[in-house]
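Asks: below: sequence and its predicted model.
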Amino acid sequence: MNGKKKFTISMISNEQSLQQNTTSNDQNWDAVIESKHSLFAINFKELWHYRDLLVLFVRRDFVTVYKQTILGPLWFFIQPILTTITFTVIFGNVAQLSTDGAPKVVFYMAGITLWGYFSSCLTSVSGVFNANAGIFGKVYFPRLIMPLTIVISNLMKFLVQFLLFVCFAVYFYSMGQIQPNLWILALPLVIVLMALIAMGIGLILSAMTTKYKDLNQLISFGMQLFMYATPVIYPSSAIPEKYQWIANMNPLAGLFDYMRYAFLGVGTFDWWGFIYPSIFAVVVLFFGILVFNKVQKTFMDTV
């Protein structure tokens, strides 16, 4: 009996010693990996740390999109040219929509250039979770890298198409048909605002598409309708006076008016065309990042 008691006491002593050692080891870890559950836990410093990955993704997008095409990057020029011709024939000649006296070709090309960048960014960002579910589930990196990649990749396409627009604008300027002004120096701000608005709305929609796949179809259709609610193919002056307040609620309206006023010298533009889109861009991007940050922790369960 004494031997059994000694053995039992010895076992209890060993268990207590093991628990003490485990507790001691738990308190002396070199690093502790924990999940950040805070909605505002956004590490922007980490995004800068992964900047090389961002460059790699941008290069990948630029190379792979046209890698197996015959014309390659020439599609950057072909698409806006064909779209401009279509708009000129249908809306300019057939429908006889006003262009505020500007040549139809550069009028439509100005709108197409801006709209192409905005719609491409928003549509691609809204599907970022579904499109990258494979890589998101295998390796860790800041998920915001992918939306940023989309915005920068489309910016390269925009710059190529904008160069084409400038060539047409220079030609019509030499013919004395347009009158650019110093507002053209504000173009970088307009591009930034377009990118922020597209990214903010896209981030909000991306969170919704993880649960509701039908939204992907609705977004494509909705973008087509939204184009007609934005002065892409018509000037703001063509909107009846009683509906102007509705048109002014669109944060993109002022930016398209700017494009025509600065480069073509037609229409009107004021500071509110910058102030309102700037406020809207900050607000929608803020909420977009918050929603994106919340959904990225659990989206693999629903994708």
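Replies: Perfect, I can see it now.
Asks: could you use CA atoms for every contact and neighbour count after this?
Replies: Will do.
Asks: all helices of this protein, in order?
Replies: Taking DSSP state H as the criterion, the chain contains helices spanning 2-26, 44-49, 51-65, 75-87, 104-126, 128-131, 133-136, 145-174, 187-209, 215-228, 244-247, 253-264, 272-295.
Asks: can you add mean neighbour count and distance to Val94 and give the ones you listed back as CSV?
Replies: Listed next are these as CSV, based on neighbours: other CA atoms under 10 Å; distance: least, CA to CA, whole Å:
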stretch, mean neighbour count, distance to Val94
helix 2-26, 11, 77
helix 44-49, 12, 50
helix 51-65, 14, 35
helix 75-87, 16, 10
helix 104-126, 23, 12
helix 128-131, 20, 39
helix 133-136, 14, 45
helix 145-174, 18, 22
helix 187-209, 22, 31
helix 215-228, 13, 17
helix 244-247, 14, 24
helix 253-264, 24, 22
helix 272-295, 18, 31
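Asks: need those helices in JSON lines (columns: distance to Ser38).
Replies: Formatted as JSON lines, the helices of the chain follow (distance: least, CA to CA, whole Å):
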{"stretch": "helix 2-26", "distance to Ser38": "24"}
{"stretch": "helix 44-49", "distance to Ser38": "15"}
{"stretch": "helix 51-65", "distance to Ser38": "24"}
{"stretch": "helix 75-87", "distance to Ser38": "42"}
{"stretch": "helix 104-126", "distance to Ser38": "23"}
{"stretch": "helix 128-131", "distance to Ser38": "20"}
{"stretch": "helix 133-136", "distance to Ser38": "20"}
{"stretch": "helix 145-174", "distance to Ser38": "20"}
{"stretch": "helix 187-209", "distance to Ser38": "17"}
{"stretch": "helix 215-228", "distance to Ser38": "27"}
{"stretch": "helix 244-247", "distance to Ser38": "38"}
{"stretch": "helix 253-264", "distance to Ser38": "35"}
{"stretch": "helix 272-295", "distance to Ser38": "8"}
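Asks: take this one as well and set it beside the first:
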Amino acid sequence: MKDYDLIIRPKRHAFDINFKEIWSYRDLLKMFVKRDIITVYKQTILGPIWFIVQPVLTSLMMMMVFGRIAKISTDGTPQILFYLAGVTIWNYFSESFNTTAKTFTENANIFGKVYFPRLIMPFAKVTSGLIKFGIQFTLFLLVYCYYLFAQEGSVNPNWTIALLPVYILLMAMFGLGAGIIFTSWTTKYRDLTFLLTFGVQLLMYASPVIYPVSTIEPGLMKDILMLNPFTPILEGFKYAFLGAGHFSWASLGYSAIVATVILFLGIIIFHKTERNFIDTV
């Protein structure tokens, strides 16, 4: 009897997910991450600087439109910090969701020729997005340190800064889970791709990115806003660094539960779709 390094077996049901096999392909994961970071900006003039330009321009536009013209409150915090904080943490979800939502359609040729755990691809997108987030977060910290030391009292950080890894993890879970659900649906319903950019933009305005929860009067609208699982994350992130916002363990636990459910459903749906998607893509 010969010993084999690889044994290919049929997948019996949607819950038959081999996470050990995914771990064994971690070198491939690293390769995809490197590809996403290097090749995307290889032939651009500014390169990774685009990671910095985008949040800066977005925050300046928000300052002009929502701060100066609409005069929306920022809870007494510096406008540039308030908008930069919201944009930085939101961009990680947006980037993760937008890239993983195209997993099947953009990689159909690779999936049809070479075998590897398909979940490696969306995991790589979320991981490479973490590097981009790190660059943008560094920019936020530079601006933050200026106000913290040069203008004392303008920001009031607190102990919840220690929860930063939790906020990042939850955004990654939302981006990965929602993205792989979306890409699984688009294998049959291609017109859903037209809703991608519009849907993320609409969701941003439905979340406290450009406004604090405190500006919403108590009532139905505020109750709906608090049901948004992104609200505790965005408000908690701002509360940790700026000292203005809303934080509660119950709200954060609610977001964690929703993120876990979405990720779990996403993996199950993705796993079920990958078995026959090549016939429909």
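Replies: Perfect, thanks for sending it. Just so it is clear, the model here is predicted, and its values are computed rather than measured.
Asks: please identify which of the helices of the first structure is closest to Pro180 of the first structure.
Replies: Pro180 of the first structure lies closest to helix 253-264 among these, at 4.4 Å (CA to CA).
Asks: got the angle for the closest one vs helix 187-209?
Replies: Going by axes from the mean of the first three to the mean of the last three CA atoms, to 10 degrees, helix 253-264 of the first structure is angled at 150 degrees with respect to helix 187-209.
Asks: which residue numbers in the second structure go with helix 253-264 of the first structure?
Replies: Mapped onto the second structure using TM-score structural alignment, helix 253-264 of the first structure covers residues 231-242.
Asks: mean shift between the matching stretch and the first structure?
Replies: For stretch 231-242 of the second structure, the mean deviation from the first structure after alignment is 0.5 Å (mean CA distance after the TM-score superposition for the first structure).
Asks: contact partners of that stretch?
Replies: 77, 82, 85-86, 89-90, 155-161, 164, 167, 170, 207-209, 212-213, 225-226, 244-248, 251-252, 255 (CA atoms under 8 Å, 6 or more residues apart in numbering).
Asks: list the contacts of stretch 144-154 of the first structure.
Replies: Taking CA under 8 Å, 6+ apart as the rule, stretch 144-154 of the first structure contacts 47, 50, 54-55, 57-59, 61-62, 117, 120-121, 124-125, 128, 195, 199, 203.
Asks: so that stretch corresponds to what in the second structure?
Replies: The aligned range for stretch 144-154 of the first structure is 119-129, by TM-score structural alignment.
Asks: again with stretch 194-205 of the first structure
Replies: Under TM-score structural alignment, the match for stretch 194-205 of the first structure is residues 171-182.
Asks: same question, stretch 87-97 of the first structure
Replies: Counting by TM-score structural alignment, stretch 87-97 of the first structure corresponds to 62-72 in the second structure.
Asks: what's in contact with that stretch?
Replies: Ser73, Gln79, Ile80, Tyr83, Ile210, Tyr211.
Asks: for it, which positions count as buried?
Replies: Met62, Met63, Phe66, Gly67, Ile72 (16 or more other CA atoms under 10 Å).
Asks: ends of that stretch, what's the gap?
Replies: 10 Å (CA to CA, to the nearest Å).
Asks: and Ile9 of the first structure, what pairs with it in the second structure?
Replies: Counting by TM-score structural alignment, Ile9 of the first structure has no partner.
Asks: for stretch 257-276 of the first structure, how far is the first residue from the last?
Replies: End-to-end span of stretch 257-276 of the first structure (CA to CA): 13 Å.
Asks: what do you get for stretch 208-219 of the second structure?
Replies: 16 Å.
Asks: which residues touch Ser98 of the first structure?
Replies: Gly92, Tyr234, Pro235, Ala238.
Asks: which residues sit in contact with the second one?
Replies: Right, the one you point to is Tyr234 of the first structure. Per CA under 8 Å, 6+ apart, neighbours of Tyr234 of the first structure: Leu97, Ser98, Thr99.
Asks: in the second structure, what residue corresponds to it?
Replies: Residue correspondence to the second structure (TM-score structural alignment): Tyr234 of the first structure is matched to Tyr211.
Asks: re earlier: do you know which of the helices of the first structure lies nearest Ser35 of the first structure?
Replies: The closest of these to Ser35 of the first structure is helix 272-295. By CA to CA, the value is 12.2 Å.
Asks: quick check: the closest one compared with the second structure, mean distance?
Replies: Mean deviation of helix 272-295 of the first structure relative to the second structure after superposition (mean CA distance after the TM-score superposition for the first structure): 0.8 Å.
Asks: so which elements touch that helix?
Replies: For helix 272-295 of the first structure, the elements it packs on are helix 187-209, helix 253-264, judged by 3 or more CA pairs under 8 Å, 6 or more residues apart in numbering; DSSP states H and E.
Asks: Leu74 of the first structure matches what in the second structure?
Replies: Per TM-score structural alignment, Leu74 of the first structure is aligned with Ile49.
Asks: separation between that match and Lys132 of the second structure?
Replies: Distance, Ile49 of the second structure to Lys132 of the second structure, using CA to CA: 10 Å.
Asks: could you do Met63 of the second structure as well?
Replies: 23 Å.
Asks: centroid residue for the second structure?
Replies: In the second structure, the centroid-proximal residue (CA atoms, centre = their mean) is Phe93; its distance is 1.6 Å.
Asks: quick one: contacts for Asn156 of the second structure?
Replies: Phe241, Leu242, Gly243, Ala244.
Asks: alignment lookup: it to the first structure.
Replies: Aligned partner of Asn156 of the second structure by TM-score structural alignment: Gln179.
Asks: check Phe198 of the second structure too.
Replies: Match for Phe198 of the second structure (TM-score structural alignment): Phe221.
Asks: next one: Ser255 of the second structure
Replies: By TM-score structural alignment, Ser255 of the second structure lines up with Pro277.
Asks: wait, that match touches Leu252, no?
Replies: Yes: look at Pro277 of the first structure against Leu252 with CA atoms under 8 Å: they come within range, at 6.9 Å.
Asks: picking up where we left off before, redo the contacts of stretch 62-72 of the second structure as TSV? Include distance to Asp279 of the second structure.
Replies: Below are these laid out as TSV (distance: CA to CA, whole Å):
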residue	distance to Asp279 of the second structure
Ser73	52
Gln79	51
Ile80	49
Tyr83	44
Ile210	43
Tyr211	45
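Asks: now, which of those sits nearest Phe15 of the second structure?
Replies: Ile210 (39.6 Å).
Asks: from Gln136 of the second structure, how far off is that closest one?
Replies: 17 Å.
Asks: apart from its chain neighbours, what residue comes closest to Ile52 of the second structure?
Replies: Gln136 (5.8 Å; CA to CA, 6 or more residues apart in numbering).
Asks: contacting residues for that neighbour?
Replies: Gln136 of the second structure touches Phe51, Ile52, Pro55, Thr88, counting by CA under 8 Å, 6+ apart.
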